[in-house]
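Asks: this one's structure only:
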């Protein structure tokens, strides 16, 4: 089965606002149509979770690889995207940017060409240098009003790279929104609330449509800011395969970039929600 690392050609690479690839029609049409036809339904992907309103659900490789009821084409595809061949191809594509941004990383892990792949939350760093995941994901339908499943943020500092392959069904003509935004800081004084940034602190450089068979892969960093545009109320879920490459050391420091009095502001928000009967149920998996 083909893996997504094999389609990261230089023609699809961009260095701004941070190193990334955007690949339309990433998979051969026959492969994509087979996967699209066998996409698990929402109940399977949610694995018992309640759908809520625009919530994120992630079905990780450590579970799907051993799920005998999952379509064999999907098990094969997931296995290919947590394989050593996949890791080798992604690292080769990003090697110049990795060495430029994190020149100390090869001192810690050895030469990039020798980094070993493992499956995240099944294996550990005693036998692997990069733990991979390929999660079958959805954002549940939008019910109460237009909402964004995730605002401007960066991924966890131990992620080396991340990506997604959109799996929008061909008959989904109702979804409006849900595009991925690649962003940059408006000013150097911007500060984080956890991993989140205020929308006023960033500007969008590139927007990738929510289109089936579109791949986005990027190198993580303190500047790898991204967000999802609001979806209008819709009975459809938003589907994608989420790619993760995790390393044993943090690549950047978020703690020194936190907004002042963050905990006090969060406490004030919770008190205000309780007094006004508001319920914040994001349901997001921050992984």
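Replies: Right, received. Where do you want to start? Since the model is a prediction, treat every value here as computed from it, not as a measurement.

Asks: Every contact and neighbour count from this point should use C-alpha atoms.
Replies: Noted.

Asks: Helices of the stretch 51-200 of the chain, start to end?
Replies: Taking DSSP state H, counting those that start in this stretch as the test, the helices found in the stretch 51-200 of the chain are 61-64, 72-80, 84-101, 105-109.

Asks: Now do the buried residues in the second one.
Replies: What that stands for is helix 72-80. Using 16 or more other CA atoms under 10 Å as the test for burial, helix 72-80 gives 74, 75, 77, 78, 79, 80.

Asks: Columns distance to residue 237 on top of those, output as CSV?
Replies: Below are these laid out as CSV (distance: CA to CA, whole Å):
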residue, distance to residue 237
74, 19
75, 22
77, 21
78, 21
79, 24
80, 25
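
Asks: In addition, the following structure is provided for comparison:
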């Protein structure tokens, strides 16, 4: 009996030995990681299933509207309207050059692009603070795909690029001369759009005052206001004390203490904010206790910047001490053009 008791004590002691404890804890950690990975996989499967169901539902509900789109999205009518709306907008220089284009689309076309927003489940596979979809979409209902492909290809690339280049041309040339005094007069500074994205913001969203990547000379924000949305939680524009050039081509975040709020641009239907990404800062936020709790704000963002060839020409003419401030992936991609 004593021998049996001693064996039991020995086994118990073995369980509490440092080596055994470490191995046991390691197995527990492995099981915990496996459980977390499984939960993530199940959640991703749930999201993808809901997306497929949403595609089936919207494809069925909007099948007649899809067939009517070619006649409804009349390029000539929309181009005339967009060009006039941009030309009529006044440039405000404080705190940095910007315009707000009201009624920038024919109202029926604006209502169509809002209606074509993919359901929120298509944003659900990213963290709640960074929910966005690149346009054109990789996965979305047919109606959403068709409408937003038209927005990116025909409205942004075919209409807004030229209209906004004309509007901001003198300001952009002055801005470029400020960091590239040797800019050749013949350099082509016509603007071209980056791939845009639709952003979904919810209560608790915050993006602190910042400037966007430098080679995106213009940032464009289209407010996608659904029926029932109010004008709260748009975009804040700041003047920056002791302002200075951003230290690289990456987004440049500015300390709150240096920022003075100049203007809050409302989240207004059929309006678009465009600003020169040269100085100051912009930001946005939605309080965590904003009502209703399921509040959503949709925006379409795209940037306009010079071609890779123009970037290469400017880099070659910049003083060395300025060139390092414009380094980054965009500059590296342009190196082969000069």
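Replies: Yep, that arrived. No experiment lies behind these values; they were computed from the predicted model shown.

Asks: Residue 105 of structure 2 versus residue 304 of structure 2, what's the distance?
Replies: Using CA to CA, to the nearest Å, one gets 19 Å for the distance from residue 304 of structure 2 to residue 105 of structure 2.

Asks: Settle it for me: which of the two has more neighbours?
Replies: Using other CA atoms under 10 Å, the more surrounded residue of residue 304 of structure 2 and residue 105 is residue 304, with 26 against 23.

Asks: where does that one fall, helix, sheet strand or coil?
Replies: strand (DSSP: H, G, I helix; E, B strand; the rest coil).

Asks: show me what contacts the counterpart of residue 233 of structure 2 in structure 1?
Replies: In structure 1, the residue matched to residue 233 of structure 2 (TM-score structural alignment) is residue 178. Residue 178 of structure 1 is in contact with 148, 209, 210, 228, 229, 230, 231, 238, counting by CA atoms under 8 Å, 6 or more residues apart in numbering.

Asks: Quick check: the farthest pair among these?
Replies: Greatest spacing in the contacts of residue 178 of structure 1, by CA to CA: 148 and 209 (14.5 Å).

Asks: higher neighbour count, those two?
Replies: Shown here are residue 148 of structure 1 and residue 209; by other CA under 10 Å, residue 148 has more neighbours (18 against 15).

Asks: Excluding chain neighbours, what is closest to that one?
Replies: Of all residues not flanking residue 148 of structure 1 in the chain, residue 230 sits nearest, at 3.8 Å (CA to CA, 6 or more residues apart in numbering).

Asks: Which strand or helix spans residue 77 of structure 2?
Replies: Assigned by DSSP states H and E, residue 77 of structure 2 belongs to helix 75-88.

Asks: Residue 228 of structure 1 reaches residue 180, doesn't it?
Replies: Yes: if you go by CA atoms under 8 Å, residue 228 of structure 1 and residue 180 touch, sitting 4.7 Å apart.

Asks: before we move on, back to that, considering the contacts of residue 178 of structure 1, which possesses the most neighbours?
Replies: Of all those, residue 238 has the most neighbours under the rule other CA under 10 Å, reaching 25 neighbours.

Asks: dump the residue contacts of that one.
Replies: Contacts of residue 238 of structure 1 by CA under 8 Å, 6+ apart are 138, 139, 140, 141, 167, 168, 178.

Asks: Could you dump those residues into a markdown table and include distance to residue 198 of structure 1?
Replies: Below are these laid out as a markdown table (distance: CA to CA, whole Å):
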| residue | distance to residue 198 of structure 1 |
| --- | --- |
| 138 | 24 |
| 139 | 22 |
| 140 | 24 |
| 141 | 25 |
| 167 | 29 |
| 168 | 28 |
| 178 | 19 |
